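Engineer: just need the structure, nothing else, for what follows:
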Amino acid sequence: MAELTRSLRAGWIRLIVDWRRIEPARGAYDEAQLALLDARVRELRSAGLRIVLTTCYLPEWASDQRFWSDPPPSLAPGYRPFYPIRADALADYRRFGAMLAGRYGPRIHALECWNEPNLWVYLYPQRVPGDKSFGARTYLRMLKAFTRGVRSADKRVRVLAGATAPLGTNDKLRTSPQAFARFLKRARAGRWFDGYSHHPYTPGGSVFAAPGKPPNDPRTTVTLYNLKTLLRLFPGKPFYLTEYGYNTRTSLDFGGFRVSERLQARYLRQAYARAGKHKQVKALFWYLVQDVRPAGGPANRGVYTGLRRLDGSRKPAWYAYRNLR
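Structural biologist: Purely as a prediction, here's the structure:
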């Protein structure tokens, strides 16, 4: 913690709140898990960090079993945390939002409704026969329930919507961030959130890597280059870029895209400079502080966007981040 606040001089931090772990059985919150979250929030708050809590991962009991028999390619049938929420579980998600707002409201900056809901890993399917906007429509139902819960407990707590992944192919697996946001705009969803969030990564397979360069297809991708595409849709809303980074080793979870450590540091500086030019953008969150790799798993399943390497040693990007302010 001292590194974040004293050495790196970070001002923000984002924590994932796993709904499966907090409420493994319907109506019964796991007090041990909440105690861990309590301690983490208390520690971060006392360090002076502004906290965004992001809810994610649908519990099995809340999942619509009708979708379990038609999984994404290469996956077996059965429960996964990305299947749509059951209609009768929306009330539970509302109560979950109320619990979080009531418990942490004065100590956090915002609650973020889900993570990358335009991506199959977090919400699947994105499309069904007769409904090309199924993913976004499902998300809007969740957002309404969540926000109602939050506001019933503490109207001062901000709700962030979106948290969209940078790329979408507008099929069963992915919805472009533009299409996702436009659906919310048409549905007049702005009343249900206080700020919008997005993850403007440069996607794997990109011809150009730098933050200021165009993506391969600006019609289906939103990076820092064309962020205005989203800003214009919600001109009265503050924006939070709640994930961003560059891998310095191959990571299949990021499409195998990597840059050198030297370029990572350069692009970090460029990214913060570019984001800072938009008055609507209130924060850009670098993901991660330190590289991670699954215990016993293959190296290419790790995440190497960190400011530190796996062994804890500092990359050039660590110094670049420290010198931003």
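Engineer: going forward, measure contacts between C-alpha atoms and count neighbours the same way
Structural biologist: Will do.
Engineer: residues touching Leu231, list them.
Structural biologist: Applying Cα atoms under 8 Å, 6 or more residues apart in numbering, we find Leu231 in contact with 239, 280.
Engineer: one more: the one 10 residues further on?
Structural biologist: Under the criterion of Cα under 8 Å, 6+ apart, the neighbours of Leu241 are 163, 197-200, 281, 283-285.
Engineer: and those residues as CSV, adding neighbour count?
Structural biologist: Formatted as CSV, the contacts of Leu241 follow (neighbours: other Cα atoms under 10 Å):
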residue, neighbour count
Ala163, 24
Ser197, 26
His198, 26
His199, 25
Pro200, 27
Val281, 19
Ala283, 18
Leu284, 22
Phe285, 18
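Engineer: if I look at Thr164, how far off is Tyr246?
Structural biologist: Counting by Cα to Cα, to the nearest Å, the separation of Thr164 from Tyr246 is 17 Å.
Engineer: what of Leu8?
Structural biologist: Leu8 sits 18 Å away from Tyr246 when distances are taken as Cα to Cα.
Engineer: the two: which is more packed in?
Structural biologist: Tyr246 (29 against 20; other Cα atoms under 10 Å).
Engineer: sequence B follows; please return its structure for comparison with A:
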Amino acid sequence: MSPAPTAEAPPDNSISTATLNPTGQIFVPVAPGGEAGGATAASIAAAPTDTATLASSPTPAPPTATPEPAFPAYTGPPLDRDKIGLQIYLHRQDVRDLLRHFEALDIGWVKVQVSWKLHEPRPGEYDAQLFEELDRLVAGATGQNVKVLLSVSKAPEWSRPVTEMDGPPADYGHFEAFMRLLATRYAGQVAAYELWNEPNLQREWNGSPLSAADFVALMRRGAAGVRAADPAALLISGAPAVTGINDGVSAIDDRVYLGAMLAAGVAEVVDGVGVHPYGWANPSDSRVADPTQVTGSHNNHPSFFFLDTLEDYRAMLVSAGADALPLWPTEFGWGSFEGLYTPEGAPAAPPAGAEFMAETSEYEQAVYILRAYELAHERAWVGPMFLWNLNFTAALGPEFQEVGYSLLRFDGSRRPAYRGLEFRGE
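Structural biologist: Next comes the predicted model:
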């Protein structure tokens, strides 16, 4: 995830029951339980309410999940399952439940973050539980014809010159060895590896000055490890964060950083270029150059706009002669805290730094996500696109901004974006 500069107090930005996006595409709301082509056998139903009573003493009904609100029906061209990806939280989750979600949403890809420092806490020693969880997920997904992308970053403390925050190892050979281990273990099962995450941020590259050239050197070693064990696996460059910050210390602007990656030869290393085209609170079709902006903050820099980021990156690849490489949006999404509640039952609010999420309703979140997939499908140079995220509400509380992006609420009920994806094209 990218850091969020402090936003202004956002205005109310509610929408009507039928939303017209900037291109004229109409998303028609579908009532809860209404027909959108009919639910499939894989649909994940909300918990039923027990209305039975005893003659002698009434028994209160058990609590139910949050009622499902209306959701937008996708009416655009068919979306290719093989380009629909989703990032999940895996630790201590029931893989069978995750697989049911994959089936309900009919996704072709799943992304899992592999924290190297947790998987190899000491040199040559590996966390058995974490690898067993990963084994089950990889086996289950591949058995369900869902391709797996493993995103690997965060060097162990024993390999780094400093232990604060996260960053690369002092010896890039350690990264090569760990990637070789992963590719050996999952040869023929894991379809792709993303080499690192948001390396233009100090918090992800601490211990060394921010440097795209050094990052490309690290990826060369990681790529060598994968290709030695599984030459068929695809390699995707770690995506820079979109921040609007370019101070050279806390962050380097993502466009500047990508240009330096291209100059350092990243096109020779990978099969696809990672990109994180977050939209903040801006609609999918909007651009920084629009004469009128509909949001109250994060609207004055191209890094805050989904479509600007995609098309700017593509233009840079074409200019560098690397247009054969597809863009892989390995994270994207819109955050909303509507429908999320604290453990005490009070409506949750976006945490400090994520106030912009208050400008996006759950319904708008769904509209923007569906439209983003449609826009990406219109561009042949965009590869699989991974929505952030399915279920970080299973691990984090309302004080974390990550939960605003989740498709599932804290009680496990499905948000409108989930249901819009579930019934797309039906």
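Engineer: got a TM-score for the pair?
Structural biologist: The TM-score (TM-score structural alignment, normalised by the length of the first structure) is 0.84; 299 aligned residues with a Cα RMSD of 2.3 Å.
Engineer: quick revisit: with distance to Asn226 of the first structure added, can I get the contacts of Leu241 of the first structure in CSV?
Structural biologist: Formatted as CSV, those follow (distance: Cα to Cα, whole Å):
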residue, distance to Asn226 of the first structure
Ala163, 16
Ser197, 15
His198, 12
His199, 12
Pro200, 9
Val281, 13
Ala283, 17
Leu284, 15
Phe285, 18
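Engineer: out of these, who's nearest Pro218 of the first structure?
Structural biologist: Pro218 of the first structure lies nearest to Pro200 out of the contacts of Leu241 of the first structure, by Cα to Cα, at 11.9 Å.
Engineer: need the three-state assignment for the counterpart of that closest one in the second structure.
Structural biologist: In the second structure, the residue matched to Pro200 of the first structure (TM-score structural alignment) is Pro277. When classified by DSSP: H, G, I helix; E, B strand; the rest coil, Pro277 of the second structure comes out as coil.
Engineer: how about the helix ranked longest in the second structure: buried residues?
Structural biologist: Taking DSSP state H as the criterion, the second structure has its longest helix at helix 212-229. Neighbour-count burial for helix 212-229 of the second structure flags 212-227, 229 (criterion: 16 or more other Cα atoms under 10 Å).
Engineer: of the contacts of Leu241 of the first structure, closest to Arg301 of the first structure?
Structural biologist: For these, the nearest to Arg301 of the first structure is His199 (19.8 Å; Cα to Cα).
Engineer: what secondary structure does Gln113 of the second structure sit in?
Structural biologist: Applying three-state DSSP: Gln113 of the second structure is strand.
Engineer: show me the contacts for the alignment partner in the first structure of it.
Structural biologist: Alignment note (TM-score structural alignment): Gln113 of the second structure maps to Ile16 of the first structure. By Cα under 8 Å, 6+ apart, the contact set of Ile16 of the first structure is 53-56.
Engineer: next: Lys282 of the first structure.
Structural biologist: By Cα under 8 Å, 6+ apart, the contact list for Lys282 of the first structure reads 238-240.
Engineer: aligned counterpart of Tyr122 of the first structure in the second structure, please.
Structural biologist: Match for Tyr122 of the first structure (TM-score structural alignment): Glu204.
Engineer: and for that match, the neighbour number?
Structural biologist: Residues near Glu204 of the second structure, counting by other Cα under 10 Å: 21.
Engineer: repeat that for the one 5 residues further on.
Structural biologist: The burial count assigned to Pro209 of the second structure is 13, neighbours taken as other Cα under 10 Å.
Engineer: now do the SS call for it.
Structural biologist: Recorded secondary structure, Pro209 of the second structure: coil (three-state DSSP).
Engineer: so which strand or helix has the spatially closest residue to it that is not a sequence neighbour?
Structural biologist: Spatial nearest neighbour of Pro209 of the second structure, excluding adjacent residues (Cα to Cα, 6 or more residues apart in numbering): Val249 at 7.5 Å. Using DSSP states H and E, Val249 of the second structure sits within no helix or strand.
Engineer: ok, Val249 of the second structure - contacts?
Structural biologist: For Val249 of the second structure, the contacting residues are 202, 209-210, by Cα under 8 Å, 6+ apart.
Engineer: OK, contacts around the counterpart of Val41 of the first structure in the second structure?
Structural biologist: Alignment note (TM-score structural alignment): Val41 of the first structure maps to Val138 of the second structure. Counting by Cα under 8 Å, 6+ apart, Val138 of the second structure makes contact with 148, 189-190.
Engineer: can you redo these as CSV with neighbour count?
Structural biologist: Converted to CSV, those look like this (neighbours: other Cα under 10 Å):
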residue, neighbour count
Val148, 24
Gln189, 19
Val190, 23
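Engineer: show me which of these is closest to Tyr373 of the second structure.
Structural biologist: For the contacts of Val138 of the second structure, the residue nearest Tyr373 of the second structure by Cα to Cα is Val148; the value is 18.9 Å.
Engineer: check contacts around the equivalent of Ala91 of the first structure over in the second structure.
Structural biologist: In the second structure, Ala91 of the first structure lines up with Gly173, judged by TM-score structural alignment. Applying Cα under 8 Å, 6+ apart, we find Gly173 of the second structure in contact with Arg221.
Engineer: what helix or strand does Gly173 of the second structure sit in?
Structural biologist: Using DSSP H and E, the element containing Gly173 of the second structure is helix 172-185.
Engineer: buried ones in that helix?
Structural biologist: Applying a neighbour-count criterion of 16+ other Cα under 10 Å, the buried positions in helix 172-185 of the second structure are 172, 174-180, 182-184.
Engineer: quick one: the strands in the first structure?
Structural biologist: 12-18, 50-56, 110-113, 158-164, 195-198, 239-241, 281-284 (DSSP state E).
Engineer: what's the closest of those to Gly302 of the first structure?
Structural biologist: Closest to Gly302 of the first structure of the strands of the first structure, according to Cα to Cα: strand 12-18, at 17.8 Å.
Engineer: tilt between the closest one and strand 50-56?
Structural biologist: Orientation check (axes from the mean of the first three to the mean of the last three Cα atoms, to 10 degrees): strand 12-18 of the first structure against strand 50-56 gives 20 degrees.
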